[in-house]
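Asks: Sharing a sequence plus its predicted fold:
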Amino acid sequence: MRCFIKCLLVLFSLSVMADTRILVVNANGYTLDENGKLLQFSRLLVEDGKVSALDPAQLPHDNLTRIDMEGKTLLPGLIDAHGHLLGLGANLLEVDVRESPSSQAAAKAVAEYAFANPNQSWITGGGWNQELWPDRAFPLASTLDAEVSNRPVWLSRVDGHAGWANSKALAIAGITKKTKDPVDGKIIRDGQGNPTGVLIDGAMALVEREMPPPSASLYAAQLEAAGAQLLSLGITAMHDAGISHNVYDFYMARALEHTLPVRIYAMLSATDPTLPQMLDNGKIRSADDFLNIRSVKAYGDGALGSRGAALLAPYADAPDQHGLMLTQPEDFEGLFNGVLSAGFQLNFHAIGDRANQLALNQFEKSFKQVGGQDLRNRIEHAQVIAPQDLSRFAALKVLPSMQPTHATSDKNMAEDRLGKSRMKGAYAWNTFIKSGVALPLGSDFPVELANPFYGLHAAVTRQDRNNQPVEGWHPEEALTIEQAFRGFTLDAAFAAHMEDTLGGLTPGKWADFVVVDQNIFDIAPQDLWKTRVEQTWLAGKQVYPTK
């Protein structure tokens, strides 16, 4: 089975590659060399979908198409090192309450969506964030009931670590006053112990297991919607942080059909019961690099906004809470050793300082027991780190995979949750860079908006898009534009073992590039987020806007 899958992908991918040459001229081009040095060029020669030369001295005489960029800025295609592809597609197709100013407004948006979609048995969506509402309180089932009571409603929190249900959904799931909290989750209750409608982390499964399973046609619609948006934003590759066996099969089929819209580095979900079978299939990398599977996403703790991030000390704004571990510490050794022994990279979700410390401890133990230190293992998010643990990432060769817009979105809430004294090891991008470790960057879409120029802006300014705070939030941890650009290109490719063909426009790499409306290396940092993509190219073919 393993050989069949690999050989089929290779043979099919090779069969669709065309013998074409294009010469891009009059470009204000930028890329990084293999050492991360910024290079400029004006001409780009592409043969068979890959870069053949920058500013070539000699040109082939036949089958050459010239593309004049009219002096516009050209960049390598950007790579989002942590996102959720079909989750983004679902977000685009379902009810989105991200912009709702209150729980009541969110419920009214749900009602409007339900009215427009009368045949949907469940009303699903998400994006709510109680920290942006006037009362900053978790929402109630009764608020949804007032608008939609005859169909179950389930809305995920913006970070995906909590869900909001109406009473119909709670009843279908059998959640009552007598329902016990799972070890990896929490049911929010009122003073009498009754469920209020919000479920944290592992408790979300009580509702989600009652929902209709997604179909292949739904996956296809989600993929199409997400792919179109990413290409319009200049994202040509992304790391899909946690896929089920069903999605694994779906991606494999689309790779064989050559119909994946962007390049996908897929992480197998550690919670999928068929993980051993997928590991046994071995690593997958299609010859056209549209699908690469050689890693596992594991789940350490929850999120800071829902107080699910596991902390060493209590929450400053909830002294009785320390957060939640989604994978229990006694299960770490079997998980880590099993994944590393299979030769797969382990990418471990950890937001709180306790979760990060436990993960680093286990990486250190597992490397001594089974090896695997050179697999470029990662900690996804790495948001809050005990100061004494910051240097351990470089020492252990564990990559902090981080999302710059998390800091600018979390800046007010994070200090409430942690207190100022614990901010020293939080969102510490510059400290990681100085330690010598690669820093792959992403967005965690759809938790945050997918636009990579929002991420570049946040990384460089430590400000939100209203230029607040004026001096930047903990500006000592800001990156230069070159460092941030590397995070979304070369370091992201390195974190996926794909720096040989992705992450830049040097000879031998795929000709994935974008044309933008301003020079990001020669503008005020506060304007980075305003950058707009005019063209996106994949393997020397224009894919946005479509012709």
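Replies: Received it, and whenever you're ready, just let me know what you need.
Asks: rest of the way, CA atoms for contacts and neighbours
Replies: Noted.
Asks: how deep is A484 tucked in, by neighbour count?
Replies: A484: 23 surrounding residues under other Cα atoms under 10 Å.
Asks: Could you report the distance from it to W510?
Replies: Taking Cα to Cα, to the nearest Å as the measure, A484 falls 21 Å from W510.
Asks: just N63 next, same as before
Replies: With Cα to Cα as the criterion, N63 and W510 are 19 Å apart.
Asks: what does W537 give?
Replies: W537 is 10 Å from W510, by Cα to Cα.
Asks: Also A220?
Replies: For A220, the distance to W510 - Cα to Cα - is 25 Å.
Asks: higher neighbour count, these two?
Replies: Using other Cα under 10 Å as the criterion, A220 and W510 rank with W510 on top: 27 against 17.
Asks: which non-adjacent residue is nearest that one?
Replies: K50 (4.2 Å; Cα to Cα, 6 or more residues apart in numbering).
Asks: Spit out the contact partners of the one you found.
Replies: Residues in contact with K50, defined by Cα atoms under 8 Å, 6 or more residues apart in numbering, are P507, G508, K509, W510, A511, A539, G540.
Asks: Included below, for side-by-side comparison, is a second structure:
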Amino acid sequence: MKKTLFSIAALMLALNSCKKRQPVDIVVTNANVYTVNDHFDKAGSFAIKDGKFIDVGNVEDIGNKYSAREIIDVNGKTVVPGLIDAHCHFYGLGLNRQHVDLEGTASFDEVVERVVVFQKEKQPEVIFGRGWDQNDWEVKEFPEKDVLDSLFPDTPVVLERIDGHAYLVNSKVLQMAGINGQTIVDNGEIVMKNEEPTGVLVDGPMALVDAVLPPPDRKTQVQALLDAQKICFGYGLTTVNDAGLTRETIELIDSLQRMNAMDMRVYAMVSNSKKDVVYFLSRGVKKTDKLHVRSVKVYADGALGSRGAALKAPYTDKPGHYGAMVTPVADIEALALKIAASDFQMNTHAIGDSANVAVLRAYAKALEGKKDRRWKIEHAQVISPEDFDYFEQGIIPSVQPTHATSDMYWAQDRLGKDRVQGAYAYKTLLDKAGVIALGTDFPVEHVNPFYTFYAAVGRKDLDGYPNGGFQPENALSRKEALKGMTIWAAYSNFEEEEKGSIETGKLADFIILDKDIMQVPLEEIPATKVEGTFIGGKKVY
């Protein structure tokens, strides 16, 4: 009798226990979770309901507390927060998929071959391409338009350099844009030979071309966004900071997201056109679960690879040449005061030491007496020793570690051995600012965020060069790198309360990896694969 009563009591206890288990949508279990919370705690399991993490803990506790519609057993695999690319060109990546891919070309002849093949297959009215880099060629000189003129005398050809700061165009485009040997520009360069344009346009004069070319139609725009999303999900990106979008593109993204046709979360930086800036500033910050519009993207100067970056002293490999400001200093200062009067950020592309100090001074003046504005320097690539202290004033460096490992072969040629010491100085920037946001700048660099992680930590290229790393004193730790791609990036977007870590109450954005990037040998990090990408608990890859 006693045995029977005991059995009944045990059964009742078990039933009561089951009743007490809270129903949830998903439980992820048997995981190696890096939460990236304040203490960088690890966990074994978490529960998700209505698109948010509702509990994080060990396997036994979560299993006892919750009954899930779906249980995901990851068999000990590593789980980290969804990755945030703090600086990229998401829409641009998608558009590139509609154009000629020129990345990885080893010569101008190969560029031409790809253009010819594309033209035969697609028969476009205008030939667009992107990705060439003369620094990767045996002859490291800018190309010229002559071959394009002979092959395409009546078809406009626009081939964008990999960094987005130079075009190679044919004579048809020069004619359409009204560019000739007498055209004067003061915010870039029309490269000349024998007093005539070679077809290479650096920074400012590119706008003359953009003004006369037809924009992509709506079908192409939508396909570009969806193509970019698919690529990014495959690499574990759940939020992208698109560094420069028009009102039209931002509204298209919003429309697709509201129709549930697009899941990617987008932090949109408004391109610095007067009309769009006035429109967004007058309406205030726009925020949904998937779209956040609260910053203006400004270009201070050009790129180092095309010698468009504005330097305090001449380029070491081009005497007398200083690069150029794309936006005049007076305009940067006036815009900073205007944005400071709103709730928006100012996020400014600054590569050269002259451009960086001009922007930092403008920020310091505009933000005097204002707290927690989190304005960013995008790239912060070459900084003079005396100018690093500006970052102690709440200014956030937003950097792209693969720029260091892509540029290291020729950076000293451009800057000289002394000045290069203040370039790509990520650890110094972190020490000064307290946070650092990491991105890729894709499609300038590869989308793969594990290349970013590897470059930040190892300061090497994918072949392991150089031994010991490029300027290794500025390497980040693995913990710092992961924070830069998650919680610090979220902080830079004013989103640290909703994403960037696996914590109760935050959006359930996370990824499952085939490697423990915090423990595997350094050389294995670039080969890391994403086995699952989840946004708000929804599996998108």
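Replies: Noted; the coordinates are in hand. Everything numeric here is computed off the predicted structure, so don't read it as measured data.
Asks: Assuming the best superposition, what's their TM-score?
Replies: TM-score of the superposed chains, computed with TM-score structural alignment, normalised by the length of the second structure, equals 0.93; 516 aligned residues with a Cα RMSD of 1.4 Å.
Asks: G442 of the first structure corresponds to which position in the second structure?
Replies: Counting by TM-score structural alignment, G442 of the first structure corresponds to G439 in the second structure.
Asks: OK, contacts around that match?
Replies: Contacts of G439 of the second structure were listed using Cα under 8 Å, 6+ apart, and they are I84, D85, A86, H87, C88, S398, V399, Q400, P401, P449, T452, M485.
Asks: Kindly report the same for T29 of the second structure.
Replies: G44, S45, F46, V59, I71, I72, D73, V74, N75.
Asks: what do you get for E499 of the first structure?
Replies: Contacts of E499 of the first structure by Cα under 8 Å, 6+ apart are L490, A493.
Asks: What residue in the second structure is paired with it?
Replies: Counting by TM-score structural alignment, E499 of the first structure lines up with E496 in the second structure.
Asks: What separation do you get for its match and G505 of the second structure?
Replies: 12 Å.
Asks: Helices of the stretch 101-250 of the first structure, start to end?
Replies: Per DSSP state H, counting those that start in this stretch, the stretch 101-250 of the first structure carries helices over the ranges 103-116, 141-145, 167-173, 205-208, 216-232, 245-257.
Asks: For T196 of the first structure, which of those helices is the nearest?
Replies: Taking Cα to Cα, helix 141-145 is the member of those nearest to T196 of the first structure, at 5.9 Å.
Asks: Which stretch of the second structure lines up against that closest one?
Replies: Per the alignment by TM-score structural alignment, helix 141-145 of the first structure matches residues 145-149 in the second structure.
Asks: Tell me the buried residues in that stretch?
Replies: By 16 or more other Cα atoms under 10 Å, the buried positions in stretch 145-149 of the second structure come out as K145, L148, D149.
Asks: mind giving me TSV with those and columns for distance to H292 of the second structure?
Replies: Shown next, in TSV, are those (distance: Cα to Cα, whole Å):
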residue	distance to H292 of the second structure
K145	41
L148	42
D149	44
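Asks: Out of those, flag the one nearest to F40 of the second structure.
Replies: Of all these, F40 of the second structure sits closest to K145, with 54.0 Å by Cα to Cα.
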